[in-house]
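[1] here's my sequence, what's the structure:
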Amino acid sequence: MKNTKRIFTALVLGIGFANVQAEQQALKVCTAENEMPYSNQAGEGFENKLAQYVAERMGRKLEIVTWTDPRYFIRDYLDKGLCDVVMGVDAGDPRVLTTAPYYRSGYVFISREQDGLDLKNWDSPALKTAKRIAFAPGTPAETMLRVIGRYNDMFNYQQELVGFKSRRNQYVKYDNDKLVNEVASGKAEIAILWGPAAARYVKASPTPLTMTVIPDNAKRADGEKVGFQYSTAIGVRKGDTALLAQLNNIVKEQQDEIAELLEAEGIPLLEEPETALSMN
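    Model prediction:
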């Protein structure tokens, strides 16, 4: 009888330990339900692949938690403990703790190779003469189009890109593949997009396209800098320093492998500033 009790107790403790271990193995990562090329429910985005790689390096099972609206997912998902990790946040994002950057990239000018546009910076003549320039509102591209006097010229075209939807109190999505296709199809001469958002579609375009990284030296009329190059990191909940340390080790030790994943996507990768390299 005593032996039976011991066996039963051992089984209960063993099951309990296994359950705890299973819980620890799950790395809950918040990703977008449909924000390609970053992520989707089918796991086809490059951030899906990066999340899977990170989980494997940690020896943990990946559990995806999807969100639909980018405006609130930190508050409603990460902060409430529904997920542990957020891929693809700006390095130093004040809402979270961020790892050392796992890549740095920039906004790009996109045009058709056959057009031979010499797009180097915001003084490029092609920006003055283009009839249609595709871009997402609220980005640095909008700021600089206002500076060079082309924003009003593009107002009606921008409304066409979202089907004349009102942006009041709602999240209006500008599909990256559609904006790249505007150039590929000849509807627009130029697109100005975040490089990682455009790279997959530029690479896959049947019409050869040119993608030029925009220099990070633009300024508004008042002399204030307009940033076009940014470092991207992994975010965790404030206070979760143990998880942050684990992720930092992976980012720093597996830089070459992570770069390979990003280069396969076609993302233009830039050197990190010394200040970013010394973070965390």
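
[2] could you use CA atoms for every contact and neighbour count after this?
    Noted.

[3] and the closest residue in space to residue 237 that isn't next to it in sequence, how many neighbours does it have?
    Once flanking residues are discounted, residue 237 sits nearest to residue 96: 5.5 Å by Cα to Cα, 6 or more residues apart in numbering. Residue neighbour count, defined by other Cα atoms under 10 Å, stands at 22 for residue 96.

[4] touching, residue 96 and residue 235? I think so.
    Yes: in this structure, residue 96 is within contact of residue 235 by Cα atoms under 8 Å, at 5.8 Å.

[5] residue 28 falls within a helix, correct?
    No: the assignment for residue 28, made by DSSP: H, G, I helix; E, B strand; the rest coil, is strand rather than a helix.

[6] quick one, what contacts it?
    62, 63, 64, 65, 82, 83, 84, 85 (Cα atoms under 8 Å, 6 or more residues apart in numbering).

[7] which SSE is residue 211 in?
    Per DSSP states H and E: residue 211 is located in strand 209-213.

[8] before we move on, back to that, export the contacts of residue 28 to CSV and append columns for distance to residue 152.
    Converted to CSV, the contacts of residue 28 look like this (distance: Cα to Cα, whole Å):
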residue, distance to residue 152
62, 46
63, 45
64, 41
65, 40
82, 42
83, 42
84, 43
85, 40
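
[9] my read is residue 134 is in a strand, agree?
    Yes: assessed with three-state DSSP, residue 134 lies in a strand.

[10] rewinding a little: pull the residues that contact the following helix or strand past the strand holding residue 211.
    Using DSSP H and E, the next helix or strand after strand 209-213 towards the C-terminus is strand 218-219. Strand 218-219 is contacted from outside by 122, 144, 225, 226, 227, 228, using Cα under 8 Å, 6+ apart.

[11] this one next, for a side-by-side:
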Amino acid sequence: MPAWAKSLLSAVLVSVLCISHAGPGQAQTSDLVSKNAFRVCADPANYPMSDREGTGYENALAELIASKLDLPVQYEWYPMSTGFIRNTLRDNKCDVVIGYAQGHEMVLNTNHYFTSVFAIVTKADGPLADVVTLSDDRLKEARIGIVAGSPPADHMARNGLLKAAKPYNLVVDRRYESPVIDLLDDVQSGETDLAILWGPLAGPLVKESYPDLTVTPLLQETLPPRLFFRITMGVRQGEKVWQRQLNSLIRRHQDEINQVLIDAGVPLVNDMGDALLEVQQ
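    Predicted structure coming up:
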């Protein structure tokens, strides 16, 4: 069957299902959203983003949005691993995921509230501190820490940098294992020469605990896969009213959102991922 025919058939089936399930007594999807609390799905051990103690910047953003809604924050804790969305948002135990990459089909995305990029982390006074691109010849013999399966690994392979790379696990339960901390500790100790890490993890952790390290956003990588991502809030599919309400809050309070992220140390970039936002200059 041609691709266009499959798409048409899918659209028809969806329409039929919607009609067959509709009726005067059928609750709208947006009715599932709590009117008594700002119910947040979050990882209890994913600092600097979120943690049970409420010290992550996503915790701060949750408090900010909840204050605008005049509601208390209520958390549904679940490790950010397989089954996270199924066991939290889809199970109606919460109503929003504060940080979710734009375009993921498991959730309905709000408008993005920040864009960030992968970054190099190395010794601030080391010989590689001024490296800004993965094609730099000085990296050919460098020991590079990389989270296995993350987008920068493809760029490293293209530039012949994998032979001396040290991989770290991608999907873990952060309550028991912390590859991001291990990665930064290894740069600090000299076990590796540098690390390549998602900026919203690297920036806050280095700012707080690694004064001898420096974070350099990878703004000049133009080949795929892209290294920048737009981050949204995720809600249940079909909850367009709730999505629009959050979009309005994001638009009206973007400056406050930016300030929370900047204070945390998150490297904010423009929507194309090739320049730092002027607010950070």
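
[12] report the buried members of the contacts of strand 218-219 of the first structure.
    122, 144, 226, 227, 228 (16 or more other Cα atoms under 10 Å).

[13] hang on, the earlier thing: tell me which of the contacts of residue 28 of the first structure is nearest to residue 270 of the first structure?
    Nearest to residue 270 of the first structure, judged by Cα to Cα, of the contacts of residue 28 of the first structure is residue 85 at 24.2 Å.

[14] measure that closest one to residue 185 of the first structure for me?
    In this view, residue 85 of the first structure and residue 185 of the first structure are 38 Å apart by Cα to Cα, to the nearest Å.

[15] more neighbours: the two, which one.
    Using other Cα under 10 Å, the more surrounded residue of residue 85 of the first structure and residue 185 is residue 85, with 28 against 13.

[16] residue 204 of the first structure versus that one, what's the distance?
    From residue 85 of the first structure across to residue 204 of the first structure, the span is 30 Å (Cα to Cα).

[17] burial of the counterpart of residue 62 of the first structure in the second structure, as a residue count?
    Under the alignment defined by TM-score structural alignment, residue 62 of the first structure corresponds to residue 73 in the second structure. By other Cα under 10 Å, 17 other residues sit near residue 73 of the second structure.

[18] now residue 73 of the second structure, nearest residue through space, not along the chain?
    residue 38 (4.8 Å).

[19] residue 96 of the first structure maps to what in the second structure?
    Correspondence of residue 96 of the first structure to the second structure, assessed by TM-score structural alignment: residue 107.

[20] I meant residue 80 of the first structure, not that one.
    So residue 80 of the first structure corresponds to residue 91, using TM-score structural alignment.

[21] tell me if that match really is in a helix.
    No: applying three-state DSSP, one finds residue 91 of the second structure to be coil, outside a helix.

[22] tell me the contacts of it?
    Taking Cα under 8 Å, 6+ apart as the definition, residue 91 of the second structure has no contacts.

[23] what separation is there between it and residue 76 of the second structure?
    11 Å.

[24] which outside residues touch the helix or strand hosting residue 260 of the second structure?
    Using DSSP H and E, residue 260 of the second structure sits in helix 254-264. Residues outside helix 254-264 of the second structure that contact it (Cα under 8 Å, 6+ apart) are 57, 60, 61, 64, 113, 114, 203, 204, 207, 250, 268, 280.

[25] doesn't the second one lie inside a strand?
    No: per three-state DSSP, residue 60 of the second structure lies outside any strand segment and is helix.

[26] that one against residue 54, yeah?
    Yes: the pair residue 60 of the second structure / residue 54 is scored as a contact, 7.5 Å apart, by Cα under 8 Å.

[27] what about residue 204 of the second structure, how many residues close to it?
    24.

[28] please report how far the equivalent of it over in the first structure lies from residue 49 of the first structure.
    Matched to the first structure by TM-score structural alignment, residue 204 of the second structure sits across from residue 200. Using Cα to Cα, residue 200 of the first structure is found at 14 Å from residue 49 of the first structure.

[29] tell me how many other residues crowd residue 235 of the second structure.
    Residue 235 of the second structure: 29 neighbours (other Cα under 10 Å).

[30] what's the spacing between it and residue 249 of the second structure?
    Distance, residue 235 of the second structure to residue 249 of the second structure, by Cα to Cα: 14 Å.

[31] thinking residue 203 of the first structure is in contact with residue 266, fair?
    Yes: under the criterion of Cα under 8 Å, residue 203 of the first structure makes contact with residue 266 at 6.6 Å.

[32] mind checking the SS state of residue 35 of the second structure?
    Quick answer, by three-state DSSP: residue 35 of the second structure is coil.

[33] just give me the match in the first structure for it.
    Match for residue 35 of the second structure (TM-score structural alignment): residue 24.

[34] now do the contacts for its match.
    residue 60.

[35] go on, residue 171 of the first structure?
    By Cα under 8 Å, 6+ apart, the contact list for residue 171 of the first structure reads 69, 71.

[36] at which residues are the strands of the stretch 1-150 of the second structure located?
    Listed in chain order, the strands of the stretch 1-150 of the second structure (DSSP state E, counting those that start in this stretch) span 38-42, 45-46, 50-51, 73-77, 96-101, 108-109, 114-123, 144-147.

[37] turn those into TSV, columns for distance to residue 222 of the second structure.
    Putting these into TSV (distance: least, Cα to Cα, whole Å) gives the following:
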stretch	distance to residue 222 of the second structure
strand 38-42	33
strand 45-46	30
strand 50-51	31
strand 73-77	37
strand 96-101	20
strand 108-109	25
strand 114-123	12
strand 144-147	19
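
[38] out of these, flag the one nearest residue 214 of the second structure.
    Short answer: strand 114-123, nearest of these by Cα to Cα, at 5.6 Å.

[39] excluding chain neighbours, what is closest to the counterpart of residue 139 of the first structure in the second structure?
    If you follow residue 139 of the first structure across to the second structure using TM-score structural alignment, you land on residue 150. Of all residues beyond its chain neighbours, the one nearest residue 150 of the second structure is residue 170 (7.5 Å), with distances taken as Cα to Cα, 6+ apart.
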